[in-house]
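> generate coordinates for the sequence data below:
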Amino acid sequence: MESGMTKRDELDGKMTSMRKLAVVLIALGEFVDGYDLLIIASALIMLKPAFNLTASMTGLLGSIAFIGATVGLVIFGDLTDRLGRRWVYTFNLGFFVIFSLLSAFITNVTELFVLRFLIGVAIGADISASMALLAEISPSSKRGALSGALPQIFWTIGAMASQIVAIFLYMKFGNEAWRWMFGVSVLPAFLLLIGRSFLPESPRWLILKGRTEEAIQAFDRLGLPGEALVQSYSNIKEEKKASYLDLFRPPYTRQAILAFVIVGFSPLFAGASSVVGPYVFRYVGALSPIASLLSGTMIWIGGLIGAIIAFFTVDKIGRIPSTIIACLGSFLCSVMLAYSINIPLIFVTTFIVLAVFTWFGASSFWLFPTELLPTHLRGRAQGFGNGIARLVVAATAVLVTYGTAHFGFKTTIIALGSTAIPICLYALTCTQFEAKNKDLEEVSLDTNSYVNEKKISRN
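The predicted structure is shown next:
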């Protein structure tokens, strides 16, 4: 077994130009995600007076695309494993373009809610397919950087772009700028749709389905030795049927729970820096609209720094240690935020540092579902885990706005930040599931031999 794995690593370790392009085009889906799901944070500043939104409506409008993403993740997570990664990650972008364009022409809140929900469904579909594919086409030694940190880098760039675009459009169009903010997202999504149309299906998924000739061609298109690699994957465990219930059945039970707890509930202590940053600066920090948007942009600079740090460290220090560092740092930042409300410089700076820890951690959080569950369940794992996360993000947006209005910002942010502690302690008990530098089949129990060896010991 060891010699086979070493041979595969040698065959599969080269980063060819086509492989690099494929990784970038798949990860760029998170640019669209970051731009669109965060543009609402800026648009809320204009939508609140335009439609006389209450605090509860503001929070719900900030959350509705995340709720849609949950639906998309769950539905298309299953379809990703049944029909393939390529079908889903191209299909969803077409719908995203249509819904984004329509959202720029809404005339009432109901229409906006419906379209933001549908956009969320399209984004959720992309996450389930693209995250699975990234893990499956990345070499073991760089998998954390390429399938964990790189999507977060593009996510933060997309979020940062949304803030920059929002500032420019607000200065040009004033309170009507929100229409342009929604419509602009069509362009990068359309270009990405064209680029992805040239990419192959996941070779690992094709092997699982017994389509070996297509798998060889897919490896060849990535610039890798197709026939040799297909032979090295000959012991991948094939499943005739699968469902979401299989995520919780042996031998995957414990690692599935770990993945879903970490990726699903981490937004409780990190959501304030992503969804409602400009809103908090405007209505808690009492900054002007432009100052709020500028401060929101600084959040994403912090997030970008955190993701870049993770890009160079996650494959060295590992996923579990990165998670612990992120949890502890986020908790300390939450406490600092609670006691710096009346000191704008410290308040904004702490928010930025919170973003550093948030996206440093997210670069590991998102790896758990795709690394710890096997090929035939990988789309479902990402769908279920990130589906929980999107619901939690949606709830956090409501909790921050509602909690601040009724209980005060200090109480709200400390309560949310404190949720990092039990997640940190739980991660400390699961170090045996560290995936650093391990073959994807080994860590996910994706072969018959691994399943037979680990079925009892892990459960």
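> every contact and neighbour count from this point should use C-alpha atoms.
Will do.
> what are the contacting residues of stretch 81-91?
76, 79-80, 125-126, 129-130, 132-133, 193, 196-197, 199-202, 205, 375-380 (CA atoms under 8 Å, 6 or more residues apart in numbering).
> I'd like to know which of the residues you listed are part of strands.
Using DSSP state E, no member of the contacts of stretch 81-91 sits in strands.
> and this one, please, so the two structures can be compared:
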Amino acid sequence: MTTTPATEHGSTGIPPAVDAACARERRRLHTKLKLATQIGQGIDGYIIGGIGMAMAALTADLNLSTLMQGLVGASPLIGIFVGGPLFGRLADRFGRRPVFLVDMLIFLIGSITQFFVVDGLQLFLVRLLMGVAIGGEYAIGAPLLSEYAPRKGRGRLLASLEISWYVGYALATVVGALFADVEGGWRWSLASSAVIAVVCVALRGGVPESARWLLSRGRREEAEALIQKYGIEVDVVAELDERAAGRQAGFRALFSRRHLRSTIFAGVFWAALVLPYFAIGTFWTQVFEALNMGDNAVAALLVYSFTAVAGVTAGCLVVDRIGRRKLLIPPFWITAGCLALVAVWPSSTPVIVGGFLFFIFLNAASSALTAVYPLEVFPTALRTTGVGFATAMSRVGAAIGTFLLPMGLDRFGAEFVLLIGAGVLALGGLVSQFLAPETTDMDLARAARAARDGAA
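Here you go, the predicted model:
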């Protein structure tokens, strides 16, 4: 039997000279894979964040109705609903590597096409396709990185992807602000994501297949060659035990007795985290005006975005120190209270400012776990399918919230909308209290087993 370069306890069993060669190869691969994945996550945030700054101008240029505003704002989120499960299933069936490249090519095509749209329907369709690619990115990017990551520090590495998302979101607001006074500037700001996509496509060439996926398909010799070359930490015994226990793949397996707990948890906690953030962020100008906060909505959106960057950075720094559950459950209850407080005292500027800042910061800190938890609660054979499905479920809620928020503001006011957001966050806290496992520093195969068995 081929000697694996890493076991559950981290010993290598490889001569020092080979160890040094492995270390060099591993560093090169990790750097390339981390950059390719981080930029992919950043472009996701860039595409979703850019529409918030462009919405007012493109609404005027394209004569969008309130209904079409909601559809354009929600279109990437609707696309993610399709792209997450589709690309996730493809990556579990055909491998991580091809899907990793194809979805970024879709980003590139969609980014350029946005510049040439002439009506709201065309923009909706283009951004819908880009949403499909975003779903693919969630389903494959972080899972592939996790399957090459060491168990120690894996949470911080994966959580850093969410920093990239929020940086991309914030960068899009800055670019949008720069083009705000330019005629047709919203076209340039939306299409500028093509530049990022070109860089990412170049980085993804030559990325190898996942050794864990190869093991899950019974291709042990190929997997061990990669493990040997790159010094990958893989609990081969645990991966093979999972396969021997009866490899389950496909959407039906997500709802089997074996995996239902993980499926419910991953979908609900993710949806509850992102629904208020996307809905409020996409229509921040309208929310700001509905709360009678004056005419500084652009400056407030920039504060909103950069506070989120600070929050997710904090989450990244503590995710491996305090554990997954402590980073997830308390912030759910606190952020629910923040939005409820703003809804109850909408005339108090200190309450509005403080409530939103606490909400944004803590919500973003917990959101670091959306790049961590879903990857850890599913086994390798079902990982990208499970992550893709959880992504889709998260975006169902976000899409509904984004679609309904402008109409909710018109009919019921900001207070009602904020109370709904608080209720969603409270639901996330309740579900996480009972279903969230503690998976810090576990090998992926063992983390999935802990999630399945209900270990807290």
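> turn the buried ones among the contacts of stretch 81-91 of the first structure into a named PyMOL selection, would you?
Remark: buried members of the contacts of stretch 81-91 of the first structure, expressed as a PyMOL selection using 16 or more other CA atoms under 10 Å:
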select buried, resi 76+79+80+125+126+129+130+132+133+193+196+199+200+201+202+205+375+376+377+378+379+380
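> list the contacts for the equivalent of D439 of the first structure over in the second structure?
In the second structure, the residue paired with D439 of the first structure according to TM-score structural alignment is D443. Neighbouring residues of D443 of the second structure by CA under 8 Å, 6+ apart: 8, 151, 234-235.
> same check for these, but in the first structure.
Retained contacts for the contacts of D443 of the second structure in the first structure, judged by both residues aligned by TM-score structural alignment, their matches' CA atoms under 8 Å, are 8, 151.
> so which of the contacts of D443 of the second structure is surrounded by the most neighbours?
In terms of neighbour count, V234 stands highest of the contacts of D443 of the second structure at 26 neighbours, by other CA atoms under 10 Å.
> that residue: what secondary structure?
coil (DSSP: H, G, I helix; E, B strand; the rest coil).
> quick check: it touching L214?
No. Using CA atoms under 8 Å, V234 of the second structure makes no contact with L214, being 11.9 Å away.
> filter the contacts of stretch 81-91 of the first structure down to the ones in helices?
76, 79-80, 125-126, 129-130, 132-133, 193, 196, 205, 375-380 (DSSP state H).
> how big is the offset of stretch 31-42 of the second structure relative to the first structure?
Its aligned residues in the first structure lie a mean 2.0 Å from stretch 31-42 of the second structure after superposition (mean CA distance after the TM-score superposition for the first structure).
> what residues of that stretch count as buried?
32-42.
> overlap in contacts, V234 and L214 of the second structure.
Between them, V234 of the second structure and L214 share no contacting residue, judged by CA under 8 Å, 6+ apart.
> got the contact list for P267 of the first structure?
Residues in contact with P267 of the first structure (CA under 8 Å, 6+ apart) are 389, 392-393, 396.
> what residue of the first structure matches up with T263 of the second structure?
Looks like T263 of the second structure aligns to A256 there (TM-score structural alignment).
> now do its match against F95 of the first structure, distance only.
Distance of A256 of the first structure to F95 of the first structure, given as CA to CA, to the nearest Å: 31 Å.
> so which of these two has more stuff around it?
Each of A256 of the first structure and F95 has its neighbours counted (other CA under 10 Å); A256 has more, 23 against 16.
> residues contacting that one?
So A256 of the first structure contacts 247-248, 369, 372-373, 381 (CA under 8 Å, 6+ apart).
> overlap between those residues and the second structure?
The contacts of A256 of the first structure retained in the second structure, by both residues aligned by TM-score structural alignment, their matches' CA under 8 Å: 247-248, 381.
> neighbour-wise, which one of those leads?
Result: A381 is most packed of those (other CA under 10 Å), 32 neighbours.
> could you find the closest non-adjacent residue to that residue?
P369 (5.2 Å; CA to CA, 6 or more residues apart in numbering).
> OK, contacts around that neighbour?
For P369 of the first structure, counting by CA under 8 Å, 6+ apart, the contacting residues are 256, 259-260, 263, 378, 381-382, 385.
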